[in-house]
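*Asks:* kindly generate the corresponding structure for this input.
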Amino acid sequence: MVKKLCLIIMIAACSISASAQNADAILGKWLSANGEGQILVYKKESKFFGKLSWIKVPNNDNGKPKLDDRNPDKNLQSRPILGLELLKNFTFDGDNVYENGTIYDPKSGKTYSCKMTLKGDILKIRGYIGISLLGRSENWTRVK
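*Replies:* This next block holds a predicted model:
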């Protein structure tokens, strides 16, 4: 009986470890669909986040860093978009799906509900309002 219990505990521990490893497969840098930016996906505790780590054209016409000037919060409009946290609070739901997070679009200043699905070196991003049917999708490519 003790041997069976130990075996069950070991199998459960291996399953949890494998699940955590699958969840972490999203970590790293991703090139946006238009190729204009790279997003670094990282983990804080058990949730996943992403910040803009590179942009093709980081400066405006005056040679100054591009700012988050479309943000509806006037207090945030003076912050640079480089380094901005675009992805927030995603949880891993199994089957390579990350849900319950948001994505911020600095070009519009809008934040959307978001779902991400990892397919090898492609990260399928679905931003939406309300329900997933009302939204836009794009594919990001892993930076090697």
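
*Asks:* every contact and neighbour count from this point should use C-alpha atoms.
*Replies:* Will do.

*Asks:* and the helix or strand that C114 is a member of, which residues are buried?
*Replies:* Remark: C114 resides in strand 110-119, with elements defined by DSSP states H and E. When neighbours are counted by 16 or more other CA atoms under 10 Å, the buried residues of strand 110-119 are found to be T111, Y112, S113, C114, K115, M116, T117, L118.

*Asks:* please apply the same query to stretch 75-89.
*Replies:* Here stretch 75-89 shows P80, I81, L82, L84, E85, L86, L87, K88, N89 as buried, counting by 16+ other CA under 10 Å.

*Asks:* next, the second sequence, to be compared with the first:
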Amino acid sequence: MIETKKLAALTAGLLMACGAMAQSTPVGLWKSIDDSTGKPKALIRITDSNGELKGKIEKLFSPPPNDPNPKCDKCDGANKDQQIIGMTILNGMRADGSDYAGGTILDPNNGKVYKSKMTLADEGKKLNVRGYIGVPMLGRTQMWVREE
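*Replies:* Below you'll find the predicted structure:
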């Protein structure tokens, strides 16, 4: 009986440790919150490929009323007229101390690509995503909330 309790306690401890480790990285599903309205904008899944983080839009919360699958008509290059749902908007992010930097983020609303920096907050439950031109002081930050 005592061995069973020890095994159960050890298993629970390992599961909690795995959950804590999963929260120490931005990999996962995030709900972006509009920095001007405070309302949810999209679900973005961040993945890791050899230390490089990428983020892809999985869902829009408020697509245009007449177009449930809007296209990025203001984008340039390969993203021009691509569907926003399924579009990779976050590229090239790598760990930089406690932050993630060195990549870019695309704003599908205006088609512009910005340098980007991300910082986990609130024990990995929130992600501050900053898009900027030149230096981080010249930009804006959105808060994303972890969904899974």
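
*Asks:* follow-up on the earlier one: tell me the one of the buried residues of strand 110-119 of structure 1 nearest I125 of structure 1?
*Replies:* M116 (4.7 Å; CA to CA).

*Asks:* quick one: map that closest one onto structure 2.
*Replies:* By TM-score structural alignment, M116 of structure 1 lines up with M118 in structure 2.

*Asks:* what does K4 of structure 1 give?
*Replies:* So K4 of structure 1 corresponds to nothing, using TM-score structural alignment.

*Asks:* I129 of structure 1 too?
*Replies:* Using TM-score structural alignment, I129 of structure 1 sits opposite I133 in structure 2.

*Asks:* circling back: which residues sit against the strand holding C114 of structure 1?
*Replies:* 26, 71-72, 96-105, 123-130 (CA atoms under 8 Å, 6 or more residues apart in numbering).

*Asks:* closest to N139 of structure 1 among the buried residues of stretch 75-89 of structure 1?
*Replies:* Closest to N139 of structure 1, out of all of the buried residues of stretch 75-89 of structure 1 and judged by CA to CA, is L87, at 14.6 Å.

*Asks:* surely the closest one is in a strand?
*Replies:* Yes. The assignment for L87 of structure 1 is a strand, going by DSSP: H, G, I helix; E, B strand; the rest coil.

*Asks:* ok, it touching K51?
*Replies:* Yes. With contact defined as CA atoms under 8 Å, L87 of structure 1 reaches K51; the gap is 6.7 Å.

*Asks:* if we can go back for a sec, now the buried members of the contacts of strand 110-119 of structure 1.
*Replies:* 26, 71, 96-99, 101-105, 123-128.

*Asks:* now, which of these lie within strands?
*Replies:* 97-99, 101-105, 123-128 (DSSP state E).

*Asks:* any chance of the residues you listed in JSON lines, with distance to L67 of structure 1 too?
*Replies:* JSON lines is the format used below for these (distance: CA to CA, whole Å):
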{"residue": "V97", "distance to L67 of structure 1": "31"}
{"residue": "Y98", "distance to L67 of structure 1": "28"}
{"residue": "E99", "distance to L67 of structure 1": "28"}
{"residue": "G101", "distance to L67 of structure 1": "23"}
{"residue": "T102", "distance to L67 of structure 1": "20"}
{"residue": "I103", "distance to L67 of structure 1": "17"}
{"residue": "Y104", "distance to L67 of structure 1": "14"}
{"residue": "D105", "distance to L67 of structure 1": "13"}
{"residue": "L123", "distance to L67 of structure 1": "26"}
{"residue": "K124", "distance to L67 of structure 1": "27"}
{"residue": "I125", "distance to L67 of structure 1": "24"}
{"residue": "R126", "distance to L67 of structure 1": "25"}
{"residue": "G127", "distance to L67 of structure 1": "22"}
{"residue": "Y128", "distance to L67 of structure 1": "24"}
